[in-house]
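*Asks:* Quick one: sequence and predicted model below, then my questions.
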Amino acid sequence: MAQDSAGTPSPARRTTIRDVAAAAGVSIATVSRILGGTYPSSPATRSRVMRAVHDLDYVVNAHARALSGATSKSIAIVLNSVVSPYYAHVAQGVQTEAAQRDRLCLIGTTGGSAERELATVRLMRQESADAVILVGNVIADDSYRSRMAEYAHALAASGSRLVLCGRPPLGPDVPAVVVEFDNTGGAHAVTSHLLSAGHRRILYVGHRPGYSTSEGRITGYRDALAAFGVPHDPALELDTASLARADGYRVMKRYLAGSTDFTAVFGANDQIAAGVRQALVEKGLRVPDDVSLVGYDDLPPAEDLGLTTVHVPHEELGRTAVRLALERESDDPAEPGHVVLGTHIVVRDSVRRI
């Protein structure tokens, strides 16, 4: 309890944002933006504000509901699309684990837009979600990373947690849980499977420059070629606008109109591989008799096509993301969890030894 000038106890006055601003030597607007995760402040400014928040106990008072245990009972999941099997299976894992822990799921889709993702995270924070889980690809430039780091700090300050699911960390000082799978290792393994079967001209279909998942997979492909002493040929790497089946088909059909100088194709995911297979069949080429084919993810339609692919534990990714967010072993937001789940090849009938 506070005391008046005569030393007589008086009712404690609730700390306001004005007090925080005065203590940090910044404007009220700056404090509001930093706590809201909407201000790309310098580390020194953010540090002063967060120190004032801590010293004045502003977080406890302003976010008493979150820190007293009266949570919103919700988990927010932010993903590119609900149509893609990849995102759908991860979301199912989040939903399953959240339901077991008496949480509802809030779902936001971004269409792959970094700006839309940032706006959705900001909205989910306003909804006081217990955790905000970001799933899959995004083009992460410096501006994006800076702003998302601010959101991570703002979520941590309010008793919530940012979770990066299937994507790399934002940096060593960002309080975000990270749940990844061995993306590059899986691509290396399935490319090595083709190389071990004698293939040297391996077409890679589905590169999306700048996207974290895509960059990880093509790195694994290139590393495997180097390990087998196969020269890197950029002409064998085909970009696509998306990872949808239609794009795999369109890009492969265009390539086949000019060249067939390859013996195997690595589709960046199973959907791309399915589109590639359709283009090959229309060209009169058989899988695997004429061309070997592999994919990535082990999701429909991989099993139906007899496709050799890389199995990703999609539902476990989602479940682990929820577990780590809600079972924080440390109250220190600077020490979040980081888990890397394994991948493995599922061998079916789409690769022929030459």
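*Replies:* Right, received. Where do you want to start? Numbers count the residues shown, from 1 in each chain.
*Asks:* rest of the way, CA atoms for contacts and neighbours
*Replies:* OK.
*Asks:* Assumed Cys105 was part of a strand.
*Replies:* Yes - under DSSP: H, G, I helix; E, B strand; the rest coil, Cys105 falls within a strand.
*Asks:* so what's it up against?
*Replies:* Applying C-alpha atoms under 8 Å, 6 or more residues apart in numbering, one finds that Cys105 lies in contact with 74-77, 94-95, 98.
*Asks:* Is it possible to get JSON lines of those residues that adds neighbour count?
*Replies:* Compiled in JSON lines, the contacts of Cys105 are given as follows (neighbours: other C-alpha atoms under 10 Å):
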{"residue": "Ser74", "neighbour count": "21"}
{"residue": "Ile75", "neighbour count": "26"}
{"residue": "Ala76", "neighbour count": "30"}
{"residue": "Ile77", "neighbour count": "27"}
{"residue": "Val94", "neighbour count": "26"}
{"residue": "Gln95", "neighbour count": "23"}
{"residue": "Ala98", "neighbour count": "23"}
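*Asks:* next, the one to line up against it:
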Amino acid sequence: MPRRPEADRDSTTPRAATIRDVASRAGVSVATVSRVLTGNYPVASATRTKVLRAVRELDYVVNAHARALAGNRSKMIAVLLSNLTSPFYNRVASGVEQQAMAEDRLCMVSTTGGDPEREVKLVETLREQNVDAVVLVGGVVDSPEYRDHMARLARLLDSAGSRLVICGRPSPGENLPVTVVEYDNAGGAFAATSHLLSQGHRRILFIGGDEANTTTRDRLDGYRRAIQAYGIEADPALVIVGNQLPPFAYAELKKRLAAGPPDFTAVFAWDDHIAARTLVALRESGVSVPDQVSVIGYNDEQEAQDLYPALTTVSIPHMELGREAVRLALHRDEAAAPNQHVVLGTHIVMRDSVRPLINR
């Protein structure tokens, strides 16, 4: 069917204003309007006022896709999570979204499924979209290949005027154009283990986590350093790692308890979800918490205070991690060095799942 002449089209549908319409209304050139809207070049105050007034009167909306194609920023922050079900990821992402909104940016969330290759491909795609920053959240299996990939992506994003932000994991290397926002993961584990040791516990079981993962690696480091600081010989049999999912820890603990009475007086769980399943496994095996075995978790999830007994745990500044990631990425020009590295503190939240060991 031939196209209808312009005059025959539905006249009730208003035509969207164009940048030429704005220029005509303001009495300036199209280039001047573009400079005002992008903020790339200085424009006289009176001229800027005329252009912005014309924008409001015509209800002109900037075509963000066209701006991206032209090489301008998309005013978008992308955050990549391993999954959407973990409260840890959700709370950090909420911090990213809050600060993105405060900085007049949109926030886009995508998931990697824990697949390093998918993570790399997503970052490459986002670079083409001219996003202001790409925020990677959570631990990762560290390897030379991973570091090489991240170093390359950091440089590619930087060359495009964007920024790679590593949130909640170590930096992929030194002297890279990357923003790193961590929490004191190993320090929190050191504090948790030291707290149990100060209560008289000497046989402390560490359970959960994949030892190849950076999060597990740091927590084990803190756990082992605390035991060494107390002059206690470490027992490899008191470390159960291999998987960071609660069913793994539950099954391993049930198997251990089925073999005989607990050969430990306290448990340091990799996170609060594993701590929750630890409480179940101990209860089902007739072991009282904290009368016979104390339990401490990590993350301070919402449900930690609702468990029975209420869980003593390590608190992470989830929201501040996300907010700081966006703040630093968008204001990196204010920093003296091309790389930014911030470590936020952790602290123990005392509840009811830890008790002093009576027979010291």
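*Replies:* Perfect, thanks for sending it. Bear in mind the structure is a predicted one, so any value in this text is a computation, not a measurement.
*Asks:* which residues of the stretch 251-360 of the second structure fall in helices?
*Replies:* Residue ranges of the helices in the stretch 251-360 of the second structure, as given by DSSP state H, counting those that start in this stretch, are 272-284, 318-330.
*Asks:* I'd like to know which of those helices is closest to Tyr89 of the second structure.
*Replies:* Evaluated with C-alpha to C-alpha, the helices of the stretch 251-360 of the second structure place helix 318-330 nearest to Tyr89 of the second structure, the distance being 8.4 Å.
*Asks:* Average separation of the closest one from the aligned part of the first structure, please.
*Replies:* Following the fit onto the first structure, the mean deviation recorded for helix 318-330 of the second structure is 0.4 Å by mean C-alpha distance after the TM-score superposition for the first structure.
*Asks:* how near is Ala66 of the first structure to Ala156 of the first structure?
*Replies:* As judged by C-alpha to C-alpha, to the nearest Å, Ala66 of the first structure and Ala156 of the first structure stand 11 Å apart.
*Asks:* corresponding residue for Ala192 of the second structure in the first structure?
*Replies:* Counting by TM-score structural alignment, Ala192 of the second structure lines up with Val190 in the first structure.
*Asks:* Looking at the contacts of Cys105 of the first structure, which are in helices?
*Replies:* With DSSP state H as the criterion, helices contain 94-95, 98 from among the contacts of Cys105 of the first structure.
*Asks:* need these in a markdown table with distance to Pro169 of the first structure, can you?
*Replies:* Putting those into a markdown table (distance: C-alpha to C-alpha, whole Å) gives the following:
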| residue | distance to Pro169 of the first structure |
| --- | --- |
| Val94 | 19 |
| Gln95 | 23 |
| Ala98 | 23 |
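*Asks:* Strands of the stretch 1-150 of the first structure, residue ranges please.
*Replies:* 2-3, 9-10, 74-79, 104-109, 131-135 (DSSP state E, counting those that start in this stretch).
*Asks:* Compare those strands and give me the one nearest Arg51 of the first structure.
*Replies:* Of all the strands of the stretch 1-150 of the first structure, strand 2-3 sits nearest to Arg51 of the first structure, with 20.9 Å by C-alpha to C-alpha.
*Asks:* now the closest one: how far from the chain's centre is it?
*Replies:* 48 Å (C-alpha atoms, centre = their mean, to the nearest Å).
*Asks:* ditto for stretch 200-209 of the second structure
*Replies:* The answer for stretch 200-209 of the second structure is 27 Å, by C-alpha atoms, centre = their mean.
*Asks:* quick one: contacts of it?
*Replies:* Residues contacting stretch 200-209 of the second structure (C-alpha under 8 Å, 6+ apart): 193, 196, 216, 220, 223, 232, 238-246, 248-249, 263-271, 274, 356-358, 360.
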